[in-house]
Each structure stands twice: as structure tokens, then as C-alpha cells.
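Peer 1: Build me a structure from this.
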Amino acid sequence: MLGLKQVHHIAIIASDYPTSKHFYCDVLGFTLQAEAYREERDSWKGDLALNGQYVIELFSFPFPPARPSRPEACGLRHLAFSVGDIDSAIAHLEKHGVKCEPVRIDPFTDKRFTFFNDPDGLPLELYQQ
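Peer 2: Model (predicted):
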């Protein structure tokens, strides 16, 4: 058996590091645990935590190519975050200028969810628990 225990982190490459750091930390509520500039790569790396748990490695690289995400491109489809109250979460995002899709109902769980995008168009989901 391989022995996987959990997802360690998710790596995201941002086209504008300060904008994405603001979005993930100040809008979504992640905390910056560590940050480093790697001169040899002209790249920033930030380690972001959610509720004290390391979750996202946020990178910048000069001139990263765009990644297709819609319609249903092969690869990572989206990142989903659970919330207790989807309506208040949507109101918070919209207060910060983040547009959310209309709320849908998961036909298997009857739970409510919506999608929105990070500053680079990465699809993100809110899923009410």
C-alpha cells in the first residue's frame, strides 16, 4: 500500500503575486505563514494556511502561460472550499468585487454550492456543509 495520509498542499502560479496574495489572504481569509523571493527564478513563493493548516503554495513566475480552464479542459477542474453559510460567504465575496455564479444544488447531497474565480481565472467553489 502507498500510505497516502492527506493532501499536503496545492500549488498555484499567479500572474500578479501581490494581487493574488491579497485575494487569498485578505478576501478568502488565508494566512501567510512564510514568504520568500527566489532571485534566480525572479519568483515569489508564499505559504498560505487555512485555519492554521498549510494548504496553498502561491508562486509567481515571469510571464507564465495561460492555462485553459473552460470549457472542461483536461486537468485540475477547480478547488472547493467548505463554508457553513454560503449566503454570507457570497455576500463577503461580492463586497470585495468577486462575482459568484448563481447558487446550485448538488443532486447527490442536496447541498448548495457556487463557483467564482481567483484573479487569474482559476475556478474556485464554495460548498455549504
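Peer 1: use CA for all of it now, contacts and neighbours both
Peer 2: Fine.
Peer 1: mind checking how far Thr114 is from Glu94?
Peer 2: The gap separating Thr114 from Glu94 is 13 Å, by Cα to Cα, to the nearest Å.
Peer 1: Which of the two has more residues huddled nearby?
Peer 2: Taking neighbours as other Cα atoms under 10 Å, Thr114 and Glu94 compare with Thr114 leading, 19 against 12.
Peer 1: how much space between that one and Tyr127?
Peer 2: 7 Å.
Peer 1: Then Met1?
Peer 2: Met1 is 31 Å from Tyr127, by Cα to Cα.
Peer 1: Comparing these two, which residue is more hemmed in?
Peer 2: Tyr127 (21 against 3).
Peer 1: top helix in the chain by residue count?
Peer 2: When every helix of the chain is counted residue by residue (DSSP state H), the longest turns out to be helix 86-95.
Peer 1: one more, for comparison:
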Amino acid sequence: MSIVSGVHHVALIVSDIERAKSFYLDVLGLRLLAENYREDRDSWKVDVELPDGRQLELFTFSSSPERPSYPEAQGLRHLAFQCDDIDSAVQHLKKNKIECEPIRIDPYTLARFTFFSDPDGLPLELYDLSNR
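Peer 2: Reported below is the predicted structural model:
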């Protein structure tokens, strides 16, 4: 028996909250749930909803170090988003001046996928399950 029933949220530390909101809300099309400035920590916490109800939490901290490597640092390697049409998703990202790696095929699942980055260089993946 698992004590875990699913993933509720993934927390990301960003360098610029307005730039991150623009990317996750305007470019990726996610929905803003709440944004709170935490004066005691000089930190923003912004809650964003994915289409399936799961959430991303975007945080700022004034003394956060930059990501040490791409993407093989210990910790979160990348965040993968499921999509239904990877070709149109990549075109949308390119229209928004976001570089994507060439689309590849996962040799184990045969799903098509690609990688791109958020404004702070966090590796993000689009994973298309429509052809499985």
C-alpha cells in the first residue's frame, strides 16, 4: 500500500517572478491561482495550475544561486509536461522565441518528445502520448 496518492505540486525557484509568470502563464498557457509576497522572507510565492489540476509553485529568493549545470546536477533533472500535439506545441514555443531541441522518439515508449528551457534555464520537456 502506498502512502502517496499522486503529485500535488512541483516547486521552482525563479530569478524574476514577472518573467517567470509571463513564461508559465502567457507562453505555456497555465492558470494563475494565487500570488503572495512574503515580506518577512522578501520572497514571492505564485501558485499556477496545470490543466489536470496539479500545480507549480514559483518562488523567488534574493540569494538563490544559479543552476550549476544543464541538466545533470543532482536534484530535479527536468520537468516533463504531457502534450497532445507536439508539433503545434513546438511551433507555438518557436513563435514565442523559445528554442526547442529536435523532436526525438523515446526508444522504450515510442512517444515523441523534445526539451526546451524556462527563462532561468530549467530543463523542460514536452512528451507527446498521442501516437502511442
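Peer 1: Which strands or helices does the longest helix of the first structure pack on?
Peer 2: If you count contacts as 3 or more Cα pairs under 8 Å, 6 or more residues apart in numbering; DSSP states H and E, helix 86-95 of the first structure packs onto strand 123-128.
Peer 1: average offset between the strand it packs on and the second structure?
Peer 2: Its aligned residues in the second structure lie a mean 0.3 Å from strand 123-128 of the first structure after superposition (mean Cα distance after the TM-score superposition for the first structure).
Peer 1: Specify, as a residue range, where that strand falls in the second structure.
Peer 2: Using TM-score structural alignment, the residues of the second structure aligned to strand 123-128 of the first structure are 123-128.
Peer 1: Quick one: the strands in the second structure, in order.
Peer 2: Counting by DSSP state E, the second structure has strands at residues 9-13, 31-38, 43-49, 55-59, 79-83, 104-105, 112-117, 123-128.
Peer 1: For Gly46 of the first structure, see how far away the nearest residue to Lys99 of the first structure once chain neighbours are set aside is.
Peer 2: Among residues not flanking Lys99 of the first structure along the chain, Phe116 sits closest, at 6.2 Å (Cα to Cα, 6 or more residues apart in numbering). Phe116 of the first structure sits at a distance of 22 Å from Gly46 of the first structure (criterion: Cα to Cα).
Peer 1: now do Tyr54 of the first structure
Peer 2: 11 Å.
Peer 1: Give the intersection of the neighbour lists for the two.
Peer 2: Common contact partners of Tyr54 of the first structure and Gly46 (Cα atoms under 8 Å, 6 or more residues apart in numbering): Gln33.
Peer 1: which of those two has more neighbours?
Peer 2: Relative neighbour count places Gly46 above the other of Tyr54 of the first structure and Gly46, with 21 against 17, counting by other Cα under 10 Å.
Peer 1: That one contacts Ala34, doesn't it?
Peer 2: Yes: using Cα atoms under 8 Å, Gly46 of the first structure is in contact with Ala34, at 5.8 Å.
Peer 1: Many thanks, I have nothing further to ask.
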